[in-house]
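1. Everything below, folded, please.
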Amino acid sequence: MTTGRVSFVGAGPGAADLITLRGARRIAEADVVVWAPSVVDAECVREHARAEAELVDFSRVPHEEVVELYRRAAASRLKVVRLHAGDPALWGGVQDQYDSCQRLGLEVEIVPGVAPLSAAAAVIGRELTGSEIAQSIILTAPDSVEQVREFAEHGTTMAVSLPGARAGHFVEKLRAGGYAGETPVVVAYKVSQPDELIVHTTVAELENTVKKHKLYRAALFIVGRTLKATQSRARREVPDEPIRSARPTSWSRRAATRIAARVEEPPNPAWTAVEGIQQAARKAPAKEEFKAEEPQKDTVTTEPVAKPKLTVVAAAKKTNSVQASTTPKKKPAPRKNTKRTNTN
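-> Here you go, the predicted model:
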C-alpha cells in the first residue's frame, strides 16, 4: 500500500452480526476505527476490531480533528475505518469527508450497509412495497419534516427518521396531507440492538404512544397502509380438504442430486475469510524471529501470508533437531572373525 486508506463502512442498524463481510474485514484490518457509540453498538467494534487498533469516539471529536486524522493516515500510511450507522448513502454525511480524503491523496472507498428501514421491515415481517397497496417508499430526513404534508399527498408508504419529541408536529403534517387517523404506523427504536423497541400504532394514537413509551430520541417512523396486518392463510384453509403430497419434478430431483454431491466437497473458503482475517489481524507480532518453536494450535487463517510462517516453524524444528544431535558418536568395536578355518 503506497498510501493510507480510509473506508467509510456502513455498520448496519447496530447488531454486530448485521454487517457485511467486507465491512467486518475492513474493521479487522484497520489501524484506527472512528465511530459513535450512541448510534453503533459497541459490540460491533469489539467483535471485529483488533486489540491494537486505535478507537476514536466521533461524537467527542470535532470535524477539524477528524480531518487531521485523515492527514495523519496519509502521512503514516494508516488504514482508517469510519463507521456509519445503517448505510452511508442514507443521511450519512459522508460526501464532504470522501472529497477531503481524495484531496489528501488517500485511497478511499464506501462499503454499503444494511439500512435501518430494511431491518425494521424484517422485524415486523412486512413488505413495504406491496404491489396491491403501495409500490414506492418516500424516505424523509428530519430536516424535511416541513415537506411531509406534500409527501403525504401521494398516499404511499413513508419512512421518516425523526426525534420522538417532534411526533405531535409530525402527526399534524400527516393529517394535513391526507393520511387518515386509522393509518398504521410503526415506530422502530434501535432496531437489532439489545434495547430494541418496536411499537405498532396509528396516526391518531402516535403522539400518545410516543409519550407512553418515552420515545423522545431519534427513531424511525414508518407510515402507510401496507403495514396493516393481513389475515393469515392458515385461518382461511378448509379443514376437511385432504392433504396432498407434492410430486417431485425432474428439476427438484436434479437439484437434490447436486446438493447431495456438494456435501462431500470442502467448505467454501469465502465463508471463513472474515474469521481468518480477524484472527490474523488480532495476533500480536512476535518479539523474536524464531520464538514460535512450538507448533501453533487452533489457528485458522485463509491469508496467503500464513504459508511462510508454517515454513519458518518447520525450519526451526529442523535446526533444533540438528543441534540436539551434536554429541560425538562412539567408534564401533572391531568385528571378530567368526569364520572357521579348514585345517584339513
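2. Going by C-alpha atoms from here, please, whenever you check contacts or count neighbours.
-> Will do.
3. can you give me the strands for the stretch 101-250 of the chain?
-> With DSSP state E, counting those that start in this stretch as the criterion, the stretch 101-250 of the chain has strands at 107-111, 137-140, 157-163, 184-189, 197-202, 218-223.
4. Please tell me how far Glu153 sits from Ala15.
-> Noted for Glu153: a distance of 35 Å to Ala15, by Cα to Cα, to the nearest Å.
5. nope, Ser131 is what I was after
-> Separation of Ser131 from Ala15 (Cα to Cα): 30 Å.
6. neighbour count winner among those two?
-> Here Ser131 and Ala15 are compared on neighbour count by other Cα atoms under 10 Å; more neighbours surround Ala15, at 18 against 10.
7. in a helix, that's where the more buried one is, yeah?
-> No - applying DSSP: H, G, I helix; E, B strand; the rest coil, one finds Ala15 to be coil, outside a helix.
8. so what's it up against?
-> Applying Cα atoms under 8 Å, 6 or more residues apart in numbering, we find Ala15 in contact with Asp41, Glu43, Cys44, Ser192, Gln193.
9. To check against the first, give me the structure of this:
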Amino acid sequence: MQVFFVGAGPGDPELITVKGRSLLGQADVIIYAGSLVNPVLLQFAKQGTAIFNSASMTLDEVLQTMETAVNDGKLVVRLHTGDPSLYGAIQEQMDALKAKNIDFEVVPGVSSFLATAAALKQEYTLPNVSQTVIITRLEGRTAVPDKEKLASLASHNATMCIFLSVHMLDKVTAELIDGGYAEDTPVAVVQKASWPEQKIIRGTISTIAKQMSEAGIGRTAMIVVGRCLDANYELSRLYAADFAHMYRDAK
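-> Model prediction:
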C-alpha cells in the first residue's frame, strides 16, 4: 500500500489517530488540505518529506502528484481535516486512483462535529429528547438533493449538526423555522473546535444570527441545533439498578 487518506482530526494535533500520526512519520509525500488542517501536524513528518498544500492545487494536480510518487516507489499521505468521509471530496480521488489501478487505504479521523460535542460538554443523544443526529449542510455552490433541504430535515426536530454553513446563518435559521423548529430551540455554534482559539456562542434559533454577527464569527464553525442542548432528560436504563443484562444482575 502506497497511498493513505488520513483523517487529521478537528485541529488539536493530539486528536489525530495513532495510526495517522505513524503514517505521517513514514510518508515520503504529504498532500494536506491547507485551508483546514492544522499545520502543526506536519511536524510529525520525517526530514526530507515533500509537502504539498492542496488548497492551491486542482484535482488533476493532486492526482498527478500521487501517481508520480507511487511510480517512484514512495509512500503518500493525503491528509484531510476531521474525518475524510464527511465533506472531504475524497470519493473522486479514490475513484480516479482505482481507474489507475493504484491501491489505497482510508484511515478515519475525529470529525469536527464530535469535537464540537466535546467542546460543549454535551451528549447529542439524550433519552426521551433525541436519539437521532442529522449531519448536513445548507445548499451553497454544491447543490443539495431536494429531499435533503434543510427545511425538510428540520421537520424531524432531531439533533442537527450543520457543516459549512455558518456564513449563511440567516438563511439557516429561516429554513429551520420553516421546517418546524420552534424559535426558542437552543443553538450552539463552535468555531475551530479543539483549537487553542476555539470560541463557543450559545443562543436560540431566533437570536444566534445576531450573536454571531456581534462576535465577528463567519467561518470554520459548526452549528448544533436541538433540545439536547438544554432539555430535561431521562436517565439511561443501561445503568439503572433494576435493569439486568448479561454483565449485571438487577438490584
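10. thinking again about what came up before, got a markdown table for the strands of the stretch 101-250 of the first structure, with mean neighbour count too?
-> Shown next, in a markdown table, are these (neighbours: other Cα atoms under 10 Å):
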| stretch | mean neighbour count |
| --- | --- |
| strand 107-111 | 18 |
| strand 137-140 | 16 |
| strand 157-163 | 21 |
| strand 184-189 | 24 |
| strand 197-202 | 17 |
| strand 218-223 | 23 |
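11. Could I get those in TSV, plus columns for distance to Pro308 of the first structure?
-> Converted to TSV, those look like this (distance: least, Cα to Cα, whole Å):
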stretch	distance to Pro308 of the first structure
strand 107-111	28
strand 137-140	51
strand 157-163	51
strand 184-189	49
strand 197-202	50
strand 218-223	50
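12. Mind telling me what Ile201 of the second structure corresponds to in the first structure?
-> Counting by TM-score structural alignment, Ile201 of the second structure lines up with Val199 in the first structure.
13. Check Ser130 of the second structure too.
-> Going residue by residue (TM-score structural alignment), Ser130 of the second structure aligns to Ala134.
14. before we move on, the earlier item: for the match of Ile201 of the second structure, which non-adjacent residue is spatially closest?
-> Val187 (5.1 Å; Cα to Cα, 6 or more residues apart in numbering).
15. Can you tell me how far that neighbour is from Asp57 of the first structure?
-> 28 Å.
16. What of Ser250 of the first structure?
-> 57 Å.
17. Same drill for these two, tell me which one is more crowded.
-> Asp57 (12 against 9).
18. My guess is the more buried one contacts Ser38. True?
-> No - counting by Cα atoms under 8 Å, Asp57 of the first structure stays clear of Ser38, with 9.6 Å between them.
19. Show me the longest helix that occurs in the first structure.
-> When the first structure is parsed with DSSP state H, its longest helix is helix 306-323.
20. Please name every helix or strand in contact with that one.
-> Other helices and strands packing on helix 306-323 of the first structure, by 3 or more Cα pairs under 8 Å, 6 or more residues apart in numbering; DSSP states H and E, are absent; none qualifies.
21. buried sites along it?
-> For helix 306-323 of the first structure, the neighbour count (16 or more other Cα atoms under 10 Å) marks Val313 as buried.
22. and what of stretch 112-123 of the second structure?
-> Ser112, Phe113, Leu114, Ala115, Thr116, Ala117, Ala119, Leu120.
23. any residues touching that stretch, and which ones?
-> 9-10, 82-83, 124, 161, 190, 193-194, 200, 222, 228-229.
24. Relative to Phe44 of the second structure, which of those residues is nearest.
-> Gly9 (14.3 Å; Cα to Cα).
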